[in-house]
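> attaching a predicted model along with its sequence, questions to come.
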Amino acid sequence: MATEFSEFDVVKFEGPDSTKALAYQFYNAEKIVMGRPLKDHLRFAVAYWHSLAMTGGDPFGGPTIHRNWMSTGDPISQAKMKADAAFELFRVLDVPFFCFHDADMAPAGATLAETLKNFHAMADYLGDKMQTSKTKLLWGTANLFSAPRFMAGASTNPDPEVFAWSAATVKHCMDVTKQLGGQNYVLWGGREGYETLLNTDMKQELDHMGRFLSLVVEYKHKIGFDGQILIEPKPKEPTSHQYDFDTATVYGFLKRYGLENEVRVNLEANHATLAGHSFEHEIATAGALGILGSLDINRGDALLGWDTDQFPNDLWTMTMSMYHVIKAGGLGKGGCNFDAKVRRQSFTPEDMIHAHVGGMDLCARAFLTAAELIDDGNYDALLAERYAGWQRPEAKAMLKSMTLEEISARAEKDEIDPQPRSGKQEQIENLLMRSIYSAKL
């Protein structure tokens, strides 16, 4: 069936000298980097929600984006038209993965049973589409935040019936994720938090959230799902405070409920900045704690300060993010999902293609530059020099065997007198600036 994307040719790699707007300059999927094809490092995915469900509406104005599947036929017919368009978009971008929310894939019914029936019908339809497509499922998730029943949370809701509804929804979403060959399952607690402590029992809500996640992990093993379970941190918006504030907070939560070896994080750039961090900080933190799972690629608007979900365009930030991805051992079963949307004034199908092409090219160039940074070794050498003192035997002993008294005695005996040493920040910034913007790719 012809869709709004059917008229477009597949976007191909043409190299840095190409002047063609719909061509990849840096994303050469088959290029071998650090022993593997670039596509296997980045594992790009299109988000089914923003890309196929957004209308361009905002708090001050109605929809500006009108797609055929939004206005033609009954809800299931519209969902099938959306799926047809989605796989045409995947074809044009030549992207290996996509991600879904249940609510964006299938329409809600009048009851839970009807909603689940619609969901499974659309899962079968997507499964048929995938049989003739190169694009596979990176991860699935449940929308447990949009419907009014979730206004006080899902697993943390004071109403146990909402907990039960949410458990049923997640159970079926996990089933469909496994059915479609998904490699991860994501939980994002969009309203797992509070507006005010005046009506909140925080300990009870955290215990409920911990129980819910434990049930998810148990079910993963019961059905033989070999993918990763991921939590996506976000500090605020829509709630004033969310329990999955950032990577460090999530890790503390996982440790509290004994899940640190079962669950990893899906990190979003815009969520990092809302938490007062950088994207690379969150990635480096997850890498240091051993819980890096996958990435949602986007950016915010520093002038607005909320979750604008724009496509990325900052080479420096993305390069340093990719550097920390490589240092953490890569994304494994995760990938780079474009949880991003075109702007309100960008309403044509071509605008959506341009947005993804630019984002994929930026990430590819950033990864190639980060790999080059690691390969030439100059940056890592400066870092190693700063911590070189810890390679001395007496320094290693302080971290392994010496007691506080022994360390104190040694410091007094040797009359140590540490002197300030330069952190060489400006030198490092200059090195990175020259490397990033003049990389020979």
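Arrived safely.
> C-alpha from now on. contacts and neighbour counts both.
Noted.
> what about the strands in this protein?
Listed in chain order, the strands of the chain (DSSP state E) span 32-33, 36-37, 44-47, 97-101, 136-141, 184-187, 193-194, 228-231, 241-242, 263-268, 292-296, 336-338.
> ok, longest helix in the chain?
For the chain, the helix with the greatest residue count under DSSP state H is helix 349-376.
> so what does that helix touch, helix or strand wise?
helix 38-42, helix 75-93, helix 315-327, helix 425-437 (3 or more Cα pairs under 8 Å, 6 or more residues apart in numbering; DSSP states H and E).
> swap the cut-off to 6 Å and go again
Counting contacts by 3 or more Cα pairs under 6 Å, 6 or more residues apart in numbering; DSSP states H and E, helix 349-376 is packed against helix 315-327.
> in the stretch 51-200 of the chain, which spans are helices?
Using DSSP state H, counting those that start in this stretch, the helices of the stretch 51-200 of the chain run over 75-93, 102-105, 112-131, 160-179.
> would you list those helices in JSON lines and tack on mean neighbour count?
What follows is these, written out as JSON lines (neighbours: other Cα atoms under 10 Å):
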{"stretch": "helix 75-93", "mean neighbour count": "21"}
{"stretch": "helix 102-105", "mean neighbour count": "22"}
{"stretch": "helix 112-131", "mean neighbour count": "16"}
{"stretch": "helix 160-179", "mean neighbour count": "19"}
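> could you give the angle of the longest helix of the chain to helix 425-437?
Per axes from the mean of the first three to the mean of the last three Cα atoms, to 10 degrees, the angle that helix 349-376 makes with helix 425-437 is 120 degrees.
> let's bring in a second model and compare:
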Amino acid sequence: MSQSIFSAFPTVKYEGEESQSELAYRYYDADKVVLGKPLSEHLRFAVAYWHSLAMNGSDPFGGPTLQRPWMLDGDAMRAARSKADAAFDLFRILDLPFFTFHDRDVAPEGDSLKDSLKNLQMMGDYLAEKMSTHKTKLLWGTANLFSHPRFMAGAATNPDPEVFAWSATTAKHCMDLTKRLGGANYVLWGGREGYETLLNTNMAQELDQLGRFLTLVVDYKHKIGFEGQILIEPKPKEPTAHQYDFDVATVFGLLKRFDLQDKVKVNIEANHALLAGHSFEHEIATAAALGLLGSLDMNRGDPLLGWDTDQFPNDFRAITMAMYHVIQAGGLGKGGLNFDAKVRRQSFEPEDMIHAHVGAVDLCARAFLVAAKIVEDGRYAQMLKERYSGWQTAQAQSMFKGELTLDEIASATEASEINPKPRSGKQEQLENFLGRMIL
């Protein structure tokens, strides 16, 4: 077997905060026990196959800049195997527990659906062989139902029922492969499940189609005994003008409509939160409050650019608060932290890919350690608890639990002649407290 572009690099090790090595973990000590579990179990890091192995550095204004050997090979299946060899070399170097993939990342499109599924089956065999000699496991699989021109008007929401059937068939086989490889989750990312203009859109029809598609996937999960989670990844726009999985709250409404709220969770991406006009922290807190928190895509957007830049995370405060809400929600369970991020067009050397992941891993690990410190300290939680302490009185609990009618609340309030006074939200005090904990 030929050497991959990553073969010469040693495995990244934890060397502690004093390390001077650029390719060492300073904060990610996988075995360090925090809040009763090793960091590796809390964070469950994953390398994204598509951004790390399939992206070529192109953007809407420029062509490819990452000339990987498998991208230049005219034999599509041989190139896919070469890419897989490089992938598992990269997984070995980073020493992270999981990876993630779309079907088109690992297997080329064929001349027909039958050929595409055959390619996926063959590459599934190859991935299973690679996994048998490596310790990296599968966090989740998914289907690419957005790149090919057949999906230009969506997959599940396409006005053409043949596209719906093609997409459903593809999702079935991708879930089969995910189960076969021991995946902990299966992700549904709409990509183009939305509209570019309402002039040619029957929204009621498309929403019903989307609900039918989701129900089919959930039913099939139970039929084959797949024990992983089904996840939806919210995104508000781009490439469409509007997508039906706009944000976590919108997804919750969609799931409630089709009675799937207890069967599907969300995979939240930081950059998508920004595009929806939210913070990553907001989307995680919303998912936790609604019982939907499943997994996270770790990246960032550039607020100066209006599109999905998928950069590696570097905002320490933002990730610290994201980790705090993950801890408060009880953790990610079968989910994890997937680096759905790509190096910049100018970062075309293989070593750049390693630097990007090492820095992101350390940032997330350090943020988690600080978040755990905030939890263990307890003062922040106590301040929050005190703000809502009035709700613990018998009268307030009666209102909260629905034991009083509106008339009864009004009568009691009028009789008491209460006159509520404003109370400080103590925002600046809290910001200072969290700033000191982070520093």
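That came through fine. This structure is a prediction, so every number in the text was calculated from the model and none was measured.
> as TSV, the helices of the stretch 51-200 of the first structure with distance to Trp390 of the first structure would be great.
Shown next, in TSV, are these (distance: least, Cα to Cα, whole Å):
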stretch	distance to Trp390 of the first structure
helix 75-93	48
helix 102-105	50
helix 112-131	52
helix 160-179	46
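> who's in contact with Gly334 of the first structure?
Applying Cα atoms under 6 Å, 6 or more residues apart in numbering, we find Gly334 of the first structure in contact with 293-294.
> coming back round to it: using CSV, lay out the strands of the first structure together with mean neighbour count.
Compiled in CSV, the strands of the first structure are given as follows (neighbours: other Cα under 10 Å):
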stretch, mean neighbour count
strand 32-33, 14
strand 36-37, 12
strand 44-47, 27
strand 97-101, 22
strand 136-141, 25
strand 184-187, 24
strand 193-194, 26
strand 228-231, 24
strand 241-242, 20
strand 263-268, 26
strand 292-296, 27
strand 336-338, 26
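> right, so of the ones you listed, which gets closest to Lys255 of the first structure?
When the strands of the first structure are compared by Cα to Cα, strand 263-268 sits nearest Lys255 of the first structure, at 10.3 Å.
> next, the angle strand 292-296 makes with that closest one.
Interaxial angle, strand 263-268 of the first structure versus strand 292-296 (the same axes, to 10 degrees): 20 degrees.
> show me what strand 263-268 of the first structure is packed up against.
strand 228-231, strand 292-296.
> and of those, who's closest to Ala45 of the first structure?
Distance to Ala45 of the first structure, taken as Cα to Cα, is lowest for strand 292-296 among these, at 9.1 Å.
> packing partners of the closest one?
strand 263-268, strand 336-338.
> tell me the counterpart of Ala248 of the first structure in the second structure.
If you follow Ala248 of the first structure across to the second structure using TM-score structural alignment, you land on Ala249.
> now for its match, how many residues are close by?
16 (other Cα atoms under 10 Å).
> wait, what's in contact with Ile65 of the first structure?
Applying Cα under 6 Å, 6+ apart, we find Ile65 of the first structure in contact with 55-56, 347.
> next, count neighbours for Asp31 of the second structure.
The tally of other residues near Asp31 of the second structure (other Cα under 10 Å) stands at 12.
> tell me how many other residues surround the nearest residue to the match of Ala248 of the first structure once chain neighbours are set aside.
Residue nearest to Ala249 of the second structure in three dimensions, not counting chain neighbours: Thr286, with 7.1 Å by Cα to Cα, 6 or more residues apart in numbering. Other residues near Thr286 of the second structure come to 18 when the count uses other Cα under 10 Å.
> same check on Lys396 of the first structure?
By other Cα under 10 Å, neighbour count at Lys396 of the first structure equals 13.
> grab the nearest non-local neighbour of it.
Leaving aside its chain neighbours, Lys396 of the first structure sits nearest to Trp390 (6.1 Å; criterion: Cα to Cα, 6+ apart).
> same question, Leu289 of the first structure
Leaving aside its sequence neighbours, Leu289 of the first structure sits nearest to Tyr251 (Cα to Cα, 6+ apart; 7.8 Å).
> how close does the one you found sit to Lys236 of the first structure?
For Tyr251 of the first structure, the distance to Lys236 of the first structure (Cα to Cα, to the nearest Å) stands at 18 Å.
> one more: Thr200 of the first structure?
Thr200 of the first structure is 16 Å from Lys236 of the first structure, where distance means Cα to Cα.
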